[in-house]
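# whatever this is, show me its structure:
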Amino acid sequence: MIEMSAALAAHHLVSFPDWPTGPYSDGDVVLSGRMSREDVGTALAAIAQFTNQQKVEADGPSMLGVLLDRKVSASGGLLVRDIGTGVEIEPGCCVGLETWRDWQQLLDGRAPWLGHDPEPGVEFADGVARLWPDGRRTGGPACEIRIADLPEHLGRVQRDMQGFLELVRTWAPYGMGERLAAAIDRDFHISAPL
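As a prediction, this is how the structure comes out:
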């Protein structure tokens, strides 16, 4: 069974003082409508720091201001797990969550760019896309996604991301939630039809 989730890389967060966050030293934050308030804070901190590309000094703009005033981007993408084999395909280096819709290319028999270090490998056969965590090592088990099931998987990812937007709307202070959710929705291409 395949699970597909939208994930943000949070391992690059450093001494984030602007709002409460959850633990983030282990890597990815999976987005959904079931996140704790601290996990929403962690996701927004990861987005803000990546968008800002540098630590904001005390006299600089607030991190919430960064999210509202700039094009939002974040390191991350789709995380794919095969529950049966335990194989996991993580978003590679230099892939952004804003490109999650590129996975629709699998429907046309094309492989989306999934990042590097290591670079995941993709192979098409018999109505499935086989994905390996490292394209140089394709002898072991792979995640096999039935192409016919891909729209359902992507629809679930989209609903999870929409659930995250709902949490953002209630998370942000000073009535900023609607604007913040709208900026993330716009730049991560969440609500537009698949």
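# CA only for contacts and neighbour counts going forward, please
Will do.
# list the contacts of the residue sitting furthest away from the middle of the chain.
Ranked by distance from the centre of the chain (CA atoms, centre = their mean), the top residue is Asp59, with 30.1 Å. With contacts taken as CA atoms under 8 Å, 6 or more residues apart in numbering, Asp59 has no neighbouring residues.
# to compare against the first, here's another:
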Amino acid sequence: MLIVDIVLETADTTGFTLWPVAGLPPYRPLALSGRMTPDEVGSAMAALARHTVGASDDDPPAPDAAALVRRMLAEEEISVDGGLRFRHTGLDVTVNPGCCCGLRDWRDWSSLVTDGEVPWLGHDPTPRVELAEATVRLWPDGGFAAEPPPTRPVGIPVADLPGILRSVQDDLRGFLGLVERWAARRVPDQARELTDRLDADLAVTAPLPGRHTGGLAQVV
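You can find the predicted model right below:
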């Protein structure tokens, strides 16, 4: 069975006290959806803040949640590392987005359907993507090697990608709804602006390109 999640990379929240966060290790994928706990939403927001604002010795720490969110909103774009995670339970294979792959780039997978363009999935390790006729083949690493790894890849029919992306978009919409509630409680004066910016900067609710049929993929 193939399970596809939209994930972001968690931040190091040691000593973070501006709002509650889950006890998650840093630099690990956190799946986004409408099923997250409040503390998981807090961890996701901390990761977004850390990646967007950064940490500079020249800037004093934000004194409260509202101040940190204001700094986020002052940036040109709210961003975080992440993307689509593919997990095949039968093969026990997981393909995570590589380093520096941006969460907002999740829509790049639609290019495989529209023009056969393979998305970039980051590096260290670099996942390998190959388009073979009507099937996408994925490996967790080996992206720059001349030959694919000897392990069996995860295979996804290209015709199933639109359905996968619709499911991913539904999860992002669910996450955005939780953020709206989180912000109304933690930073009420900035709740609407924050929700709207996340929607735009992470490309959540805009229509997906084209109209296709297809369901969730099965592995070949």
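# picking up where we left off before, which SS class is the residue farthest from the centre of structure 1?
coil (DSSP: H, G, I helix; E, B strand; the rest coil).
# what's the top helix by length along structure 2 packed up against?
If you go by DSSP state H, structure 2 has its longest helix at helix 161-186. Where contact means 3 or more CA pairs under 8 Å, 6 or more residues apart in numbering; DSSP states H and E, helix 161-186 of structure 2 is packed against strand 2-9, helix 38-53, helix 110-114, helix 191-201.
# once aligned to structure 1, how far is the last one on average?
Its matched residues in structure 1 lie on average 1.1 Å from helix 191-201 of structure 2 after superposition (mean CA distance after the TM-score superposition for structure 1).
# relative to structure 1, which residues correspond to that helix?
Counting by TM-score structural alignment, helix 191-201 of structure 2 falls onto residues 177-187 of structure 1.
# what residues does that stretch touch?
Applying CA under 8 Å, 6+ apart, the external contacts of stretch 177-187 of structure 1 come out as 67-68, 71-73, 98, 165-166, 168-172, 191.
# and the buried ones among those, selectable in PyMOL?
Selection of buried members from these for PyMOL, criterion 16 or more other CA atoms under 10 Å:
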select buried, resi 67+68+72+73+98+165+166+168+169+171+172
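# turn the contacts of stretch 177-187 of structure 1 into a markdown table, columns for distance to Gly115 of structure 1.
Formatted as a markdown table, the contacts of stretch 177-187 of structure 1 follow (distance: CA to CA, whole Å):
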| residue | distance to Gly115 of structure 1 |
| --- | --- |
| Leu67 | 24 |
| Leu68 | 27 |
| Lys71 | 21 |
| Val72 | 19 |
| Ser73 | 15 |
| Glu98 | 13 |
| Leu165 | 25 |
| Glu166 | 29 |
| Val168 | 27 |
| Arg169 | 31 |
| Thr170 | 33 |
| Trp171 | 31 |
| Ala172 | 31 |
| Ser191 | 24 |
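# closest to Val30 of structure 1 out of the contacts of stretch 177-187 of structure 1?
Minimum distance to Val30 of structure 1 across these is 13.0 Å, recorded for Leu165 (CA to CA).
# the closest one corresponds to which position in structure 2?
Under the alignment (TM-score structural alignment), Leu165 of structure 1 maps onto Leu176.
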